[in-house]
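Test case, fold it:
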Amino acid sequence: MASTQCKKHFILVHGSCHGAWCWYKLKPRLESAGHRISVVDLAASGIHPAKIEDLHSLSDYSEPLLKLLASLPAGDEKVVLVGHSYGGMNLALATDLFPEKVAVAVFLTAFLPDTHHRPSHVLEKFLENIPNDAWLDTELSDGGIMLLGPKFLSSYLYQLCSQEDVELAKTLMRPSSYFVEDLSKAKKFSEEGYGSVPRVFMICNQDLGITMEFQLWMIQNAGVNEVLELKDADHMAMLSKPQELCELLLQVVSKFA
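Purely as a prediction, here's the structure:
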């Protein structure tokens, strides 16, 4: 067990169509190292009661995370934010609004926006490079709502995970959105907020969902304080490489928090 002096508060933020459930392997590992862990279901995710059709913005979708940060008493020790996949967009918004409450933002093969383009820029670049047939059985609607299909999960996101984790994901997937239209009209993330918080990017070198090439492009485009690599990890590193991910996060804490 880590000493009380080393105890940190981690907030783990899931990606699109997922929920707090996807951290079930990582959470006990970090807790056994002496840390406090909060996992959030973003709006219309996991067991959150909202419907994605009723959400119109990244702010709507991020409300549970923003409420959690707002509830932390002023003067409390800063938190460690970890965002996976689309969760990087939630991290950018949260750090823009609450930079004084965040010690470091960790982008786990996550979308990494910059401060010199509209927030939608990184998503637009990602989507324009994906051929329509690559989505396989993912359900895509005209309103920007999507539900990741079982074949897509197995082929592109969970290819190194256990069959049990694939089945769990198939059972718990919920429709989500990238909110590209909203973000194309939103103001840029600020240097004073988002840009002032240390950022760490964790590369997953076997990620077929957000490819290595695109991960490296985002890092070059936005800039980070440190890059770490999870070897032999697919997109769902918290499930395929939970121990290795835990060890890297403890390294981040020792340096930034």
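
CA atoms for contacts and neighbours, from now on please.
Fine.

gap between the residue nearest to residue 59 when sequence neighbours are not counted and residue 197?
Counting by CA to CA, 6 or more residues apart in numbering, residue 93 is the residue found nearest to residue 59 once chain neighbours are left out, at 7.7 Å. Residue 93 is 12 Å from residue 197, where distance means CA to CA, to the nearest Å.

Second input sequence below; structure requested for side-by-side comparison:
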Amino acid sequence: MRISRKNIKFRYQGFKIDAMGNSWVCFAPKEEVGFTGEPSKRFPNSSRKARTSSSPSKNKGKLDEDAFIQQQAIAAALLFRHHQQNGSLSLSRSTSLVFPSSPGPKKLSKSSSSRQRSRFDSLIQPHQLVIDKVILAGHDFGGACISYAMELFPSKISKAIFIAAAMLSSGQSTLDMFSQQAASNDLMRQAQIFLYANGKDQAPTAIDLDKTLVKDLLFNQSPAKDITLALVSMRPIPLAPVMEKLSLSDEDYGSVQRFYIVTQEDCAIPVSLQESMIEINPPEQVFWLKGSDHAPFFSRPQSLHKVLVEIAQIPSKQV
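Here you go, the predicted model:
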């Protein structure tokens, strides 16, 4: 027999217990049982009106059912509290209790497993979830992120795509790369706002951008509605990761196929800087997005999609 705790509310021995026993509130002891929601699954054809009938036989059946459900609910709630207090709580996906209705092998519900997971089980690491190789794409500072992943897990990555992104050499930081063009990019210098979480007498901890200049710097070819969304979502950039120098090897990082997508109307990372990174650290192939600003997913989404699909269809390098 299967008894659902979903629709049970009761007060017992100074405790108010609702639903799955998750709420405990002290009250004076009362004998009160209430039911909400669907009719009992034990009597599928019963109704709320039938429960209020004055027939002695029906009332007796109702009392027997109520007493049984109350006993099982109390037992479940007390067991829940016991495990909760002892730190051994482990919940299955099911929200019901399952009681065998006949002797024989125990049958498991579809949501059960042969062993319930414990909170003390070892956690699965992200790279363990990847069975086949993936294609990584990084934009702007994301180029440094995917470079780091390529160095750590080259066997899990088939291709890496740099979209107007920092494509660094070993021993270089993203800050090193951007400082190459900072002096010549007046708009970037004007838009930068340094933040000092540790005080003005300490080194800056993050960098923000002046919202009044962001449109001309990052979204000079993008639709107005996308710019509005972007301005709401933008957050300061922490400087610590930007200043970290990467250690990249030919055996790991160099074993992954790299592709670069140049954004031709980019005011944040000008074409000259993108070409410089390509020349110093040549990828397998370079693609050009005509008319794209620093955010091609806004300014040229269809063209970007076409290039990404084309790269995905290029045969992977056999290692």
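
TM value for the aligned chains?
Aligned and superposed, the two chains score 0.66 in TM-score terms (TM-score structural alignment, normalised by the length of the first structure); 185 aligned residues with a CA RMSD of 2.2 Å.

Which residue in the second structure aligns with the residue nearest to residue 59 of the first structure?
In the second structure, the residue matched to residue 93 of the first structure (TM-score structural alignment) is residue 148.

Please tell me which residues of the first structure the top helix by length along the second structure aligns onto.
In terms of residue count, the longest helix belonging to the second structure (DSSP state H) is helix 56-85. Aligned by TM-score structural alignment, helix 56-85 of the second structure falls on no residue of the first structure.

Mind giving me the packing neighbours of that helix?
Counting contacts by 3 or more CA pairs under 8 Å, 6 or more residues apart in numbering; DSSP states H and E, helix 56-85 of the second structure packs against helix 48-51.

make it 10 Å
Identification of packing neighbours for helix 56-85 of the second structure by 3 or more CA pairs under 10 Å, 6 or more residues apart in numbering; DSSP states H and E yields strand 2-4, strand 8-12, strand 15-18, strand 23-26, strand 32-35, helix 48-51, strand 96-98.

Could you check the angle it makes with strand 8-12?
80 degrees (axes from the mean of the first three to the mean of the last three CA atoms, to 10 degrees).

hey, what's in contact with both of residue 93 and residue 197 of the first structure?
With contacts defined as CA atoms under 10 Å, 6 or more residues apart in numbering, the residues adjacent to both residue 93 of the first structure and residue 197 are residue 99.

residues touching the match of residue 93 of the first structure, list them.
142, 154, 246, 247, 248, 253.

so can I have JSON lines of the helices and strands packed on helix 56-85 of the second structure showing distance to residue 231 of the second structure and mean neighbour count?
Formatted as JSON lines, these follow (distance: least, CA to CA, whole Å; neighbours: other CA atoms under 10 Å):
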{"stretch": "strand 2-4", "distance to residue 231 of the second structure": "48", "mean neighbour count": "16"}
{"stretch": "strand 8-12", "distance to residue 231 of the second structure": "48", "mean neighbour count": "19"}
{"stretch": "strand 15-18", "distance to residue 231 of the second structure": "44", "mean neighbour count": "19"}
{"stretch": "strand 23-26", "distance to residue 231 of the second structure": "42", "mean neighbour count": "12"}
{"stretch": "strand 32-35", "distance to residue 231 of the second structure": "50", "mean neighbour count": "12"}
{"stretch": "helix 48-51", "distance to residue 231 of the second structure": "55", "mean neighbour count": "12"}
{"stretch": "strand 96-98", "distance to residue 231 of the second structure": "46", "mean neighbour count": "14"}
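
Ok, which of the ones you listed comes nearest residue 217 of the second structure?
For residue 217 of the second structure, the closest of these is strand 23-26, at 52.9 Å, according to CA to CA.

quick check: the closest one aligns to which part of the first structure?
So strand 23-26 of the second structure sits over no part of the first structure, by TM-score structural alignment.

Tell me how many other residues crowd the counterpart of residue 237 of the first structure in the second structure.
Under the alignment (TM-score structural alignment), residue 237 of the first structure pairs with residue 296 of the second structure. Residues within reach of residue 296 of the second structure, counting by other CA atoms under 10 Å, total 29.

For the closest residue to residue 296 of the second structure other than its chain neighbours, which residues are in contact?
Spatial nearest neighbour of residue 296 of the second structure, excluding adjacent residues (CA to CA, 6+ apart): residue 304 at 6.5 Å. Applying CA under 10 Å, 6+ apart to residue 304 of the second structure gives the contacts 163, 261, 263, 287, 288, 289, 292, 296, 297, 298, 310.

what's the average distance of the strand or helix carrying residue 304 of the second structure to the first structure?
Using DSSP states H and E, residue 304 of the second structure falls within helix 301-313. When the first structure is superposed, helix 301-313 of the second structure averages 0.6 Å from its matched positions, counting by mean CA distance after the TM-score superposition for the first structure.

Which positions in that helix come out as buried?
By 16 or more other CA atoms under 10 Å, the buried positions in helix 301-313 of the second structure come out as 303, 304, 308, 311.

wait, the last one sits on residue 161?
Yes: with contacts counted by CA atoms under 10 Å, residue 311 of the second structure reaches residue 161, the gap being 8.4 Å.

aligned partner of residue 108 of the first structure in the second structure?
Using TM-score structural alignment, residue 108 of the first structure sits opposite residue 163 in the second structure.

now the strands for the first structure?
9-13, 36-40, 79-84, 102-108, 139-140, 145-147, 176-177, 199-204, 226-230 (DSSP state E).

can you tell me what part of the second structure the third one aligns to?
Residues 134-139 of the second structure are where strand 79-84 of the first structure aligns, with TM-score structural alignment as the criterion.

Quick one: distance of the matching stretch to the chain centre.
17 Å (CA atoms, centre = their mean, to the nearest Å).

Mean distance of that stretch to its aligned residues in the first structure, please.
Mean deviation for stretch 134-139 of the second structure: 0.5 Å (mean CA distance after the TM-score superposition for the first structure).

Do a quick rundown of the helices in the stretch 51-200 of the first structure.
58-71, 87-97, 121-128, 150-152, 163-172, 180-185 (DSSP state H, counting those that start in this stretch).

Highest average neighbour count across these: which stretch is it?
Most buried of the helices of the stretch 51-200 of the first structure by mean neighbour count (mean count of other CA atoms under 10 Å) is helix 87-97; its value is a mean of 25.

got the contact list for the residue positioned nearest the centre of the second structure?
Among the residues of the second structure, the one closest to the centroid is residue 126, at 11.9 Å (CA atoms, centre = their mean). With contact set as CA under 10 Å, 6+ apart, residue 126 of the second structure has no partners.
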